[in-house]
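A.B. asks: Need a 3D model of the sequence below.
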Amino acid sequence: MGTKIGCREGDCGACTVLVGDLENGELQYRSFTSCLTPLGNIHGKHVVTVEGINMDDLNPIQQCMADASATQCGFCTPGFVMSLAGFCLSDQDANQQNAVAAIDGNICRCTGYKSIERAAGKITELMQQKGNQEAVEFVTANNILPGYFASIKERLQKLSLALNGELNQPASTAQFAGGGTDLYVQKPEELKEANVRFLYNKDVLKGIRKTGNKCFVGPSATVTDLQGSEVMRQYFPNFNKQVKLISSTPIRNMATIAGNFINASPIGDFTIFFLALNATLVLSDGNKTRELPLHKLYKGYKTLDKRPEEFIEQIWFELPGKNTFFNFEKVSKRTHLDIASVNTAIQLTVVDGTITEAHLSAGGVGPIPKLLEQTSEFLRGRAVTEEVINDAIDIAQSEISPISDARGTSGYKRLLLGQLIKAHFIALFPHLQVKKLLLSHSS
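C.D. replies: Have a look, this model is predicted:
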């Protein structure tokens, strides 16, 4: 079959498929890495492998790849073709940037990316004729993809599958699973035979909404859901830019926010993000609920203040006001599709030049994703000055305990955190001219 298993970790994209689902009544296709997708997560959906887009001759996507000499050994090619088919089926603007972003989770070992980029450019030109037409209507009418895609929306509506059973099931030893993007990397063989409760498709656990000054995020909301949220766009204007530093398009399509929290990786990007937002979790065992600040969830390495039968029912945080500023920074060995050496986020409220509220988080500098509580407390009540920033860095150094590993030495990680704290203030307060002062200060 055309769908290949390569890395078995969701990194190479050779196994990419498209998954079609109805979202708010509209048909939406997203690219998934099939090596990490359990069958339980595609119940009631349309799964498309490369065979599902074949036509009598090469379809225009495949032809563009051939014309641009964008394939050599061919092992990775079906994955690239499927990701580009996902671009054609999306409602994104038809431009080169979005076409290349669609294949940011696909790796080629032998062809060379420039020829693949040229193929993406040719495909972009095809899609620029779409105008205001729906993507599925356009690609089927113009023989870019098979005509049967036009019938999928109606067919999914007719399924009427009972996907959202009650959550107050009796307590059990079942393994909870969300998107599975790390869980199925860690223990795929064990999960094959495990009693698994799939939470990914539960509508009650999805959604992102604003109520008053709070944002409520369903734990099964994916990173892509966050990217598409009007609430996140309004209150975090740099969100899409920051998200590009995290994983890849297929993984962002699959990964759930709660899964990132429960996985408890010391460098979990969205855990660090939400720690700085001072997020609160609502935990449920199916009958009773309790609230827990996110930073109190972590008791030690991969050790949580959570009973086995509990799952995250809701996530909420206060939305930033006009005097509140947020920033996220990450350094990894490569810019995209990589695990952080150190990541950090900050949220500051500044009134009349004085920091009235501060939350600073950091990952990669200890056994848990960490809210730097002492540093945050130090910043409160102080002005944004070079001296205050450097003192804050010194306090942060006393709160962390990095180790040397494949992502850097402990000394390097300490240096990185200090530099990234400076980067927060440079990004948030350029008008205070702290950039020159900080860059001239040797760490």
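A.B. asks: can we go C-alpha only for contacts and neighbour counts from here?
C.D. replies: OK.
A.B. asks: and Lys385, what is it in contact with?
C.D. replies: Let me fix one detail, which is that residue 385 is Thr and not Lys. Val434 (C-alpha atoms under 8 Å, 6 or more residues apart in numbering).
A.B. asks: Please provide the structure for the following sequence as well, for comparison with the first:
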Amino acid sequence: MEFILNDKAIRTDKPGGMTLLDFIRYDNHLTGTKIGCREGDCGACTVLVGELLEGRINYKSMTSCITPLANVRGKHVVTIEGLNMEALSPVQQAFVETGGTQCGFCTAGFIVSLSGYCMSGKEPEYNDGISAIDGNICRCTGYKSIERATALVIEKLAEKDVNDPVSWLVNEKFIPKYFLEIPKKLMVLKLANQSPNGHEEGLPKVGGGTDLYVQRPDDMVTGNVHAFYDVPALNNITLKDGQCRLGGEVTVSDLMDSKAFNHLFPNLKKHLKLVSSTQIRNMGTIAGNFVNASPIGDLTIFFLALDSVLTLSKTGGASRKVRLQEFYLGYKKLDLGHDEIVEFIEFSLLDDTTYFNFEKVSKRKYLDIASVNTAIRIKENNGNIEAIHASAGGVGPTPLYLTKTCAYLQGKALTPENIRSAVECLNEDISPISDVRGSKDYKALLLRQLFFAHFIELFPEKFEMEVLV
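C.D. replies: Just a heads-up that it's a prediction; the model follows:
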């Protein structure tokens, strides 16, 4: 594999399943990238990964502790050492001036994440700057000083050239000069037309790795992997002939950045901000979320309510289609052959009379897994429910399509009385258990309230909180 680490060309025969964090620390002795949770939660191991797209580099923050080495092939990896210069950068200086460094352990991750935000082609906004560090946790609870540091950085970005941010940042001494040479170097790597690492039968299939490396780290880090993260055919979003078609390796951030997808779902960013953190959204793929088969997988619940259809393909070309609601056969059991992958996800586009909503409750609002999550797609016609698809997570052994609830409401008038009376079917659809995220009674009650919340959110003129309680 070949890639660039800071300003150094890397050529290695290390296994593709090795974590980027271990390669950085143990093979290259760059210890500013810290070992924290090793699950992608704390952000202490954050690096930037830059990919050459249409002549310019797009940098994204990622947690290196669960990033397979194979996923940075042909890219530019930036650690905190790669941002250091003779003097402190404005980002580093802002943390010093506001006392945002605290104990210092997490500081490198914050600096890397915020520097990555500076390199984006977006107009500087304080809220966006805060969002850029939502995957970095401060163990000293001094977060207000970090927010003040972010505000200082945004002020210093006021004159940023969004059309050529890297050159502007180099001139203003935000980042080192070597960044200007990286596009040419990556082009050389791209033209080398390297063969993908580990594309042999029997190897673990890996997308972003955000779940696999948490669940099976010891199995993954010592060998090669069948890497799907950079397959162009699996990373596209197409809207055509009344259908939306997504490649299996589209990430959560790809969805959030897609103008077409945001037009389709006006509240998309509000909904997807509830999914993990910026670093994980930059890595986690739709297919990976489906195949992980978590009963509380946020993307799974989202797409179940869209009545999505999967295209499963074999290594040789043969493919078949299966509805997402029929994909789960039991706890962690899938209708997926060992030689099959989730190639595409398709669903019918929403029209002016079709509404969608997603709800999630977790112990923390952000960067947390759900206690219960649910989504709904509903088509209204003259005050009646012409079509309805609803899903729920955290209330059964698999992500659930609420079959009985949808069948009961199909064709009925869209009234508070009918929605309240559907709760009996809702309780028949689910089978929650008590665990660390709540008792089974709590989860059943929570789902009921979130189910009501869909209608309060989508049809406020017909439903009020006191009417549905």
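A.B. asks: Relative to Leu312 of structure 2, how far out is the closest residue to Thr315 of structure 2 other than its chain neighbours?
C.D. replies: Excluding the flanking residues, the one nearest Thr315 of structure 2 by C-alpha to C-alpha, 6 or more residues apart in numbering is Asp339, at 6.3 Å. To Leu312 of structure 2, Asp339 of structure 2 is 10 Å away according to C-alpha to C-alpha, to the nearest Å.
A.B. asks: Between the two, which has more neighbouring residues?
C.D. replies: Shown here are Asp339 of structure 2 and Leu312; by other C-alpha atoms under 10 Å, Leu312 has more neighbours (22 against 13).
A.B. asks: residue in structure 1 matching that one?
C.D. replies: Matched by TM-score structural alignment, Leu312 of structure 2 corresponds to Leu283 in structure 1.
A.B. asks: can you give me the helices for the stretch 101-250 of structure 1?
C.D. replies: Per DSSP state H, counting those that start in this stretch, the stretch 101-250 of structure 1 has helices spanning 113-127, 135-141, 152-159, 183-186, 188-192, 223-228, 230-235, 239-243, 249-254. These are given in chain order.
A.B. asks: Which of the ones you listed sits closest to His43 of structure 1?
C.D. replies: Of all those, helix 152-159 sits nearest to His43 of structure 1, with 10.5 Å by C-alpha to C-alpha.
A.B. asks: which residue in structure 1 lines up with the residue nearest to Thr315 of structure 2?
C.D. replies: By TM-score structural alignment, Asp339 of structure 2 lines up with Glu309.
A.B. asks: wait, what's in contact with Ile111 of structure 2?
C.D. replies: Per C-alpha under 8 Å, 6+ apart, neighbours of Ile111 of structure 2: 80, 91-92.
A.B. asks: In which helix or strand does the aligned partner of it in structure 1 reside?
C.D. replies: In structure 1, the residue equivalent to Ile111 of structure 2 is Val81, according to TM-score structural alignment. Assigned by DSSP states H and E, Val81 of structure 1 belongs to helix 77-88.
A.B. asks: Also compute the angle for that helix relative to helix 113-127, please.
C.D. replies: Helix 77-88 of structure 1 and helix 113-127 are oriented at 30 degrees to each other (axes from the mean of the first three to the mean of the last three C-alpha atoms, to 10 degrees).
A.B. asks: mean deviation of helix 77-88 of structure 1 from structure 2?
C.D. replies: Aligned to structure 2 and superposed, helix 77-88 of structure 1 gives a mean residue distance of 0.4 Å (mean C-alpha distance after the TM-score superposition for structure 1).
A.B. asks: coming back round to it: mark which of the contacts of Ile111 of structure 2 are buried, thanks.
C.D. replies: 80, 91-92 (16 or more other C-alpha atoms under 10 Å).
A.B. asks: what about the counterpart of Val47 of structure 2 in structure 1, distance to Phe328 of structure 1?
C.D. replies: Mapped onto structure 1 by TM-score structural alignment, Val47 of structure 2 lines up with Val17. Look at Val17 of structure 1 and Phe328 of structure 1: by C-alpha to C-alpha, they are 31 Å apart.
A.B. asks: can you give me the strands for the stretch 1-150 of structure 1?
C.D. replies: All strands of the stretch 1-150 of structure 1, identified by DSSP state E, counting those that start in this stretch, fall at 16-23, 26-33, 46-48.
A.B. asks: so where is the last one in structure 2?
C.D. replies: It stands for strand 46-48 of structure 1. So strand 46-48 of structure 1 sits over residues 76-78 in structure 2, by TM-score structural alignment.
A.B. asks: One more: the second one?
C.D. replies: Using TM-score structural alignment, strand 26-33 of structure 1 corresponds to residues 56-63 of structure 2.
A.B. asks: got the buried residues for the matching stretch?
C.D. replies: Residues of stretch 56-63 of structure 2 classed as buried: 57-63 (neighbour count, 16+ other C-alpha under 10 Å).
A.B. asks: Also stretch 255-265 of structure 2?
C.D. replies: Under 16+ other C-alpha under 10 Å, the buried positions of stretch 255-265 of structure 2 are 255-256, 261, 264-265.
A.B. asks: which position in structure 1 aligns with Pro432 of structure 2?
C.D. replies: So, by TM-score structural alignment, Pro432 of structure 2 is matched to Pro402.
A.B. asks: Let me see the ranges of the strands in the stretch 201-350 of structure 1.
C.D. replies: Using DSSP E, counting those that start in this stretch, strands in the stretch 201-350 of structure 1 cover 208-211, 214-217, 280-284, 289-293, 298-300, 303-304, 311-318, 324-332, 340-351.
A.B. asks: quick revisit: kindly reformat the strands of the stretch 1-150 of structure 1 as TSV containing distance to Ile262 of structure 1.
C.D. replies: Output for the strands of the stretch 1-150 of structure 1, formatted as TSV (distance: least, C-alpha to C-alpha, whole Å):
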stretch	distance to Ile262 of structure 1
strand 16-23	25
strand 26-33	21
strand 46-48	28
